Each structure stands twice: as structure tokens, then as C-alpha cells.
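In: the following block contains a protein sequence and its predicted model.
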Amino acid sequence: MGGHGKVFTLAEVSQHNTRQDCWLIINGKVYNVTEFLEDHPGGDEVLLSGTGKDATDDFEDVGHSESARESMNKYYVGEIDISTIPERLTYTASKQPHYNQDKTTEFIVKLLQFLVPLAILGLAVGIRFYSKST
């Protein structure tokens, strides 16, 4: 393959996103995998879904063998200009206090521990006065 050592932008690599012209970015390197689409054990859709982005995580998550990694060399066309790849967004938890089911349950239990004996006492006193008056 030609282009060894060439540096591509994400926009340039993203244009190669079809079965007839498929490029991937893996570990900062750009690969033209068009010829490999039909032979890929996971199918061509897996490779096509990695176009237009950094496919490193997708590649690593599968756990490719050493021989698979070595065979990538023949598809290498250059490097990616990492400044053209947007930073990954990370999830930031909300600053709002969270609803704590345990504290709410604890409060209800304490309230009931106070009110139930009070209600029983009130019922006992009420029955005693009712029975004395009859």
C-alpha cells in the first residue's frame, strides 16, 4: 500500500466509509481494510461500523490475536492527526443531592415506633374510660 508515513485528518479518513473504500483508525494508525472486508471473521458490517471514528476501543474489546495484529501491517496507509479527533466526553455526575431510600425508610420506622405505642396507649386509656362509664 502506498502512503506510508502520511498523516491524515479524521475528516479525510471519514470519507472512506463504504464497502468499496473502507479505512479504519486503530491505535493512531490508519488502515485501508477494503480488501479485507470479505475475509473478516466478524463480517464486513463490524469493520464498516468503525469508520469515521477512532475504532481502537472496538478493536481492543474483541481481543484480537497476535497474528491478527500482525496481519494489519499490510493494510497500513499512514498515521492519524490526533488533534483532529474530538476528545471523548466523560459522564459527570449531577451535583444534586440523591434521594436516599435508606434514610427515608429509617425516618418512617422511627416515626412508627413513636406513634404505634402512643396509639395503643390511647386506645387502652379510651377503652378503660369507656368501660368505667358503662
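Out: Ah, there it is.

In: please make it C-alpha for all contacts and neighbour counts, starting now.
Out: Fine.

In: neighbours around Leu24, how many?
Out: By the criterion of other Cα atoms under 10 Å, Leu24 has 30 neighbours.

In: how about it, secondary structure?
Out: Using DSSP: H, G, I helix; E, B strand; the rest coil, the secondary structure recorded for Leu24 is strand.

In: my guess is it meets Asp54, correct?
Out: Yes: distance between Leu24 and Asp54: 7.4 Å, which falls inside the contact criterion (Cα atoms under 8 Å).

In: mind telling me what element Glu79 is part of?
Out: Under the criterion of DSSP states H and E, Glu79 resides in strand 76-80.

In: who touches that strand?
Out: With contact meaning Cα atoms under 8 Å, 6 or more residues apart in numbering, strand 76-80 is reached by 1-10, 25, 28-32.

In: then this one, side by side with the first:
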Amino acid sequence: MSEESGIKFYTLEDVKVHNGKGKGDSSVWIIYRDCVYDVTDYLEDHPGGGDLIMEHAGKNCTRAFDDFGHSSDAKRKLKEFKIGEIVEEQRKGAKKKTITVKTDPAEKPHQRSCFSIISCGFCG
């Protein structure tokens, strides 16, 4: 976990341990649209029952939440439980770092012509 300008940032691993099954810490965190929510105190009040939330405890529930078609009231209620955000490099849609290998422009890749392949002597 890190903190910038008042916002706490969590890794996916930080959230994963808050799945309601921890020893001494049975808190339940979920991820929705790259934000982290502590919904522990909402389990009993959830209209669909706490079991539905527990299916996604410690995980990203964005798809399930959106697929169900929660109301704008439900989305407003969810904001009450926000405790932070996922670190930038682990967010959905985050650009993957790529490694660029520089080669000598004078080097040309080895290419074989069709004729050299056909007449290599190893083919029947």
C-alpha cells in the first residue's frame, strides 16, 4: 500500500488477503473499476445477501456488478465504502511495459530465397 495526495493505493495482493477468511482479520474488500472498497459492514445489509458479495471478496467484481445492472443508488452507496485505488501498473487496461531491443542497423536478418530452400539437398 502507498499513499499519494491523500489517496491510498493498494496492490491486487493487498486486496486478495481481505477475502473474509483471514486469521484475525475477516474484512471483505472488493475492487470495482480500479477502486478498492471495504464492504465488511455492508454484508448483512446487501439486498441480495452477503453471500453474493462474498463470491467476489478479495477480487475484482466490476463485470459482475455491471452485468447485474445495479442502480445509480447502489453505485452511490458503494462510494461510501471506498478506501483507496489500485496501483496504476495493476489497473485494468494499464499499458504493459515493453522491452525494446536495439539492433545494429547494419545487420540484416538472414533471409533465404525460395530457390535455396528448394534446392537445399535435404528435400526429396
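Out: Arrived safely. Everything numeric here is computed off the predicted structure, so don't read it as measured data.

In: can you pull the TM-score for these?
Out: Between these two chains, after superposing, the TM-score reads 0.61 (TM-score structural alignment, normalised by the length of the second structure); 85 aligned residues with a Cα RMSD of 2.1 Å.

In: are any of the contacts of strand 76-80 of the first structure buried, and which?
Out: 7-8, 10, 25, 29-32 (16 or more other Cα atoms under 10 Å).

In: just send the residues you listed back as TSV, with secondary structure too.
Out: Compiled in TSV, those are given as follows (three-state DSSP):
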residue	secondary structure
Val7	strand
Phe8	strand
Leu10	helix
Ile25	strand
Lys29	strand
Val30	strand
Tyr31	strand
Asn32	strand
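
In: residue in the first structure matching Glu89 of the second structure?
Out: Structural correspondence for Glu89 of the second structure with respect to the first structure (TM-score structural alignment): Ser83.

In: ok, the aligned residue in the first structure for Leu12 of the second structure to Ile82 of the first structure distance?
Out: When the first structure is aligned by TM-score structural alignment, the residue opposite Leu12 of the second structure is Leu10. In this view, Leu10 of the first structure and Ile82 of the first structure are 8 Å apart by Cα to Cα, to the nearest Å.

In: Leu47 of the first structure too?
Out: Leu47 of the first structure sits 20 Å away from Ile82 of the first structure, taking Cα to Cα as the criterion.

In: those two: who's more crowded?
Out: For Leu47 of the first structure and Ile82, the more surrounded residue by other Cα under 10 Å is Leu47, and the numbers stand at 23 against 15.

In: what's the closest non-adjacent residue to the alignment partner in the second structure of that one?
Out: The pairwise alignment with the second structure assigns Leu47 of the first structure to Ile53, based on TM-score structural alignment. Spatial nearest neighbour of Ile53 of the second structure, excluding adjacent residues (Cα to Cα, 6 or more residues apart in numbering): Leu43 at 7.0 Å.
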